[in-house]
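Asker: missing the sequence, but the structure's below:
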């Protein structure tokens, strides 16, 4: 490489580092997606959000009497012209003539496709649920008949798939056995989701993790960040596009057995939304605070925003995060199981 090119690349790299170091995210919008009395369900949880065109968003979540009740179905709301529209039901848990609860919707769109996918789960509990998918050709206005995914394929368990530059889809997933053993895996598709293969993420260890989010580093490495039973957000890396994985590593982020979500920003930094606590006696403890942190390497993180600073019995949990085509960052999360909150960051 010529000296001039080395100087050019060094200057660009220095500029990127300077930009990352000076980046201070700011909340520019904070709102609840629906109004009290606007919905028929008592509780809601596990939201997902997707850009729709240039200026619209689509959010989805599950709602019903309470989590795991058979009346729990998938709801969605469209954000257009600066306003969230009244929620509508878009999927249920009816299989043949039996009704089961629905769980954890994930919206995903392949970059070169006009088809929007809604992945979700149906079953009595996370140990016995099955993966399903619906498709929309009109930006979420109407949906196809539900299709069950192939046996053993659950779909993205909570967080979005990552599409690589070569078209490979990495769908982060996990299982919870009847013995309460947690294991993470990657579901990989080479044909835009028509067929899938599974890459287990370090099943040979005692580390128990679920609900990965997946990001790609500038050097091509793939990283997952997981909810765990270890009181830390756990990470693992792949050098071969998710086919094999290195050992689990603890990040410096606390984890109270609660979901997280992470993305790589356009400026090169990684951003995660998480509950900064350790596990309590009951599974819901540790979800009263919700923070945003950034990182350069995916392992050492620094808090940059406090989204919620609640008190005992509050629950701010199951965040999801995206960056839209304009560069704005959108976060949705469960607000006391009574609403879904939408935060916009620049």
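Answerer: Done, it's in. Treat the numbers as computed from the prediction; the structure is a model and nothing was measured.

Asker: going forward, measure contacts between C-alpha atoms and count neighbours the same way
Answerer: Noted.

Asker: now the residue nearest to residue 215 when sequence neighbours are not counted: how far from residue 197?
Answerer: Nearest residue to residue 215, sequence neighbours excluded (Cα to Cα, 6 or more residues apart in numbering): residue 223, at 5.4 Å. According to Cα to Cα, to the nearest Å, residue 223 and residue 197 sit 18 Å apart.

Asker: So for those two, which sits in the more crowded spot?
Answerer: Neighbour count, other Cα atoms under 10 Å: between residue 223 and residue 197, residue 223 has more, with 23 against 14.

Asker: element containing that one?
Answerer: strand 222-228 (DSSP states H and E).

Asker: Just to check, the residue nearest to residue 215 is in contact with residue 239?
Answerer: No - using Cα atoms under 8 Å, residue 223 is not in contact with residue 239; the gap is 9.1 Å.

Asker: Who are the contact partners of the residue nearest to residue 215?
Answerer: 214-217, 235-238, 298 (Cα atoms under 8 Å, 6 or more residues apart in numbering).

Asker: for those residues, which one is nearest residue 71?
Answerer: residue 214 (31.2 Å; Cα to Cα).

Asker: which residues touch the closest one?
Answerer: Contacts of residue 214 (Cα under 8 Å, 6+ apart): 160-162, 170, 172, 222-225, 262-263.

Asker: Tell me where the stretch 51-200 of the chain has strands.
Answerer: 56-64, 73-80, 83-84, 88-91, 94-95, 98-99, 102-109, 116-122, 130-136, 147-148, 162-163, 169-176, 182-189, 197-200 (DSSP state E, counting those that start in this stretch).

Asker: let's bring in a second one:
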């Protein structure tokens, strides 16, 4: 009994110290038709918040599909399958890394990857004109176009959608992809790094007050890496480390309406716990403001983060590969 008492005291102290900005934290589902899940994505539509992720027997199993849920009246709907890897010839491949994006005043786009492994996959997309309730037939993207590889695109002032992307077929290399017509036609940059001296994938894009863009990304170099673009993503400075640790695990980041930046990351060089929230006013100096998970040896990974129209910050992440957790914060 005494042990339980002190555990409760510790939990309360931890919440006061680290969770005072957290309004709610809950799983999107308690049970589902799949035992394993990963790589969630979030978007706000006119109908409300929508989340998607991949789920199946285990990552890379051919039965892995894209699942989706809707957040309305503070409740998540039952997950539904919206895409699978069944090919025209009947063969089935696993699906990977969904990314949702709401075209302003137009359709909701679901980007995802299809194929046996990350060094062989190809880009796909589907469209929904009713907030994700129904979906068009799948469209395959052009060769060497993957769409946003894990984290959300950003819409530039001229209407161009810039998609932070990367490839794993010739080492781990970043690049940017662009579409001005909602994914019908595409262009892309060359690789931004050599994949050898600097190995990086899965960038997120931040918007700086001087009109420049900043990317932050996962790396095999112990730290979250960053780069700056002064020409709306066409060219980028050399990658350099931030002060944020990275154990070769996915991150996500977004620029808030007040100009501050928020990043969700694993604050360690090894493992995927803890999972932290940090804030920066300039994209360079970061301060941790919350710890979402800190169970030793647990896996809490692949976060997604957005700010909704009401100013609240929504975060989802993989919880032990078994569930997707949803956190709402005010910052």
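Answerer: Ah, there it is. Because the structure is a prediction, the values reported are computed rather than measured.

Asker: Overlay them and tell me the TM-score.
Answerer: Once superposed, the chains reach a TM-score of 0.91 (TM-score structural alignment, normalised by the length of structure 2), with 310 aligned residues with a Cα RMSD of 1.4 Å.

Asker: Highest neighbour count among the contacts of residue 223 of structure 1?
Answerer: Busiest of the contacts of residue 223 of structure 1 [other Cα under 10 Å] is residue 214, holding 28 neighbours.

Asker: gap between that residue and residue 225 of structure 1?
Answerer: 7 Å.

Asker: Now list whatever residues contact both of these two.
Answerer: With Cα under 8 Å, 6+ apart as the test, residue 214 of structure 1 and residue 225 both reach residue 262.

Asker: ranges for the helices of structure 1?
Answerer: Secondary structure of structure 1 (DSSP state H): helices at 3-22.

Asker: And the residue nearest the centre of it?
Answerer: residue 159 (2.5 Å; Cα atoms, centre = their mean).

Asker: Tell me which residues touch the counterpart of that residue in structure 2, please.
Answerer: Aligning on TM-score structural alignment places residue 159 of structure 1 opposite residue 151 in structure 2. Shown in contact with residue 151 of structure 2 (Cα under 8 Å, 6+ apart): 41, 99, 164, 202-204, 252, 304.

Asker: can you pull the contacts of the closest residue to residue 18 of structure 2 other than its chain neighbours?
Answerer: Distances taken as Cα to Cα, 6+ apart place residue 290 nearest to residue 18 of structure 2, at 4.7 Å, with adjacent residues excluded. Contact analysis of residue 290 of structure 2 by Cα under 8 Å, 6+ apart lists 18-19, 21, 276-278.

Asker: Rebuild those as CSV, extending it with distance to residue 121 of structure 2 and neighbour count.
Answerer: Shown next, in CSV, are these (distance: Cα to Cα, whole Å; neighbours: other Cα atoms under 10 Å):
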residue, distance to residue 121 of structure 2, neighbour count
18, 39, 17
19, 39, 17
21, 39, 15
276, 30, 20
277, 31, 20
278, 32, 19
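
Asker: Trace residue 252 of structure 2 over to structure 1, please.
Answerer: Aligned partner of residue 252 of structure 2 by TM-score structural alignment: residue 261.

Asker: How much space separates the match of residue 159 of structure 1 from residue 24 of structure 2?
Answerer: 23 Å.

Asker: for residue 167 of structure 2, same thing?
Answerer: From residue 167 of structure 2 to residue 24 of structure 2 the distance is 35 Å (Cα to Cα).

Asker: Kindly report the same for residue 257 of structure 2.
Answerer: 21 Å.

Asker: that older thread, neighbour count for residue 167 and residue 24 of structure 2, which is higher?
Answerer: The neighbour comparison of residue 167 of structure 2 against residue 24 (other Cα under 10 Å) goes to residue 167, with 23 against 12.

Asker: Which residues are in contact with the more buried one?
Answerer: Contacts of residue 167 of structure 2 by Cα under 8 Å, 6+ apart are 118-119, 173-175, 201.

Asker: residue in structure 1 matching it?
Answerer: Match for residue 167 of structure 2 (TM-score structural alignment): residue 175.

Asker: so how far is residue 53 of structure 1 from the counterpart of residue 102 of structure 2 in structure 1?
Answerer: Alignment note (TM-score structural alignment): residue 102 of structure 2 maps to residue 109 of structure 1. In this view, residue 109 of structure 1 and residue 53 of structure 1 are 11 Å apart by Cα to Cα.

Asker: neighbour count winner among these two?
Answerer: Per other Cα under 10 Å, whichever of residue 109 of structure 1 and residue 53 has more neighbours is residue 109, with 20 against 10.

Asker: surely the more buried one meets residue 134?
Answerer: No - assessed by Cα under 8 Å, residue 109 of structure 1 is found out of contact with residue 134, at 11.8 Å.

Asker: Please enumerate the shared neighbours of these two.
Answerer: residue 117.

Asker: follow-up on the earlier one: overlap of the contact sets of residue 109 and residue 53 of structure 1?
Answerer: If you check residue 109 of structure 1 and residue 53 against Cα under 8 Å, 6+ apart, no residue is contacted by both.

Asker: What ranges does the stretch 201-346 of structure 1 have for its strands?
Answerer: According to DSSP E, counting those that start in this stretch, the strands that the stretch 201-346 of structure 1 contains are 209-216, 222-228, 232-238, 249-254, 261-264, 270-274, 289-295, 302-309, 316-323, 329-335, 339-345.

Asker: now those as TSV including distance to residue 66 of structure 1?
Answerer: Conversion of the strands of the stretch 201-346 of structure 1 to TSV gives the following (distance: least, Cα to Cα, whole Å):
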stretch	distance to residue 66 of structure 1
strand 209-216	21
strand 222-228	22
strand 232-238	27
strand 249-254	27
strand 261-264	23
strand 270-274	23
strand 289-295	22
strand 302-309	23
strand 316-323	15
strand 329-335	13
strand 339-345	13
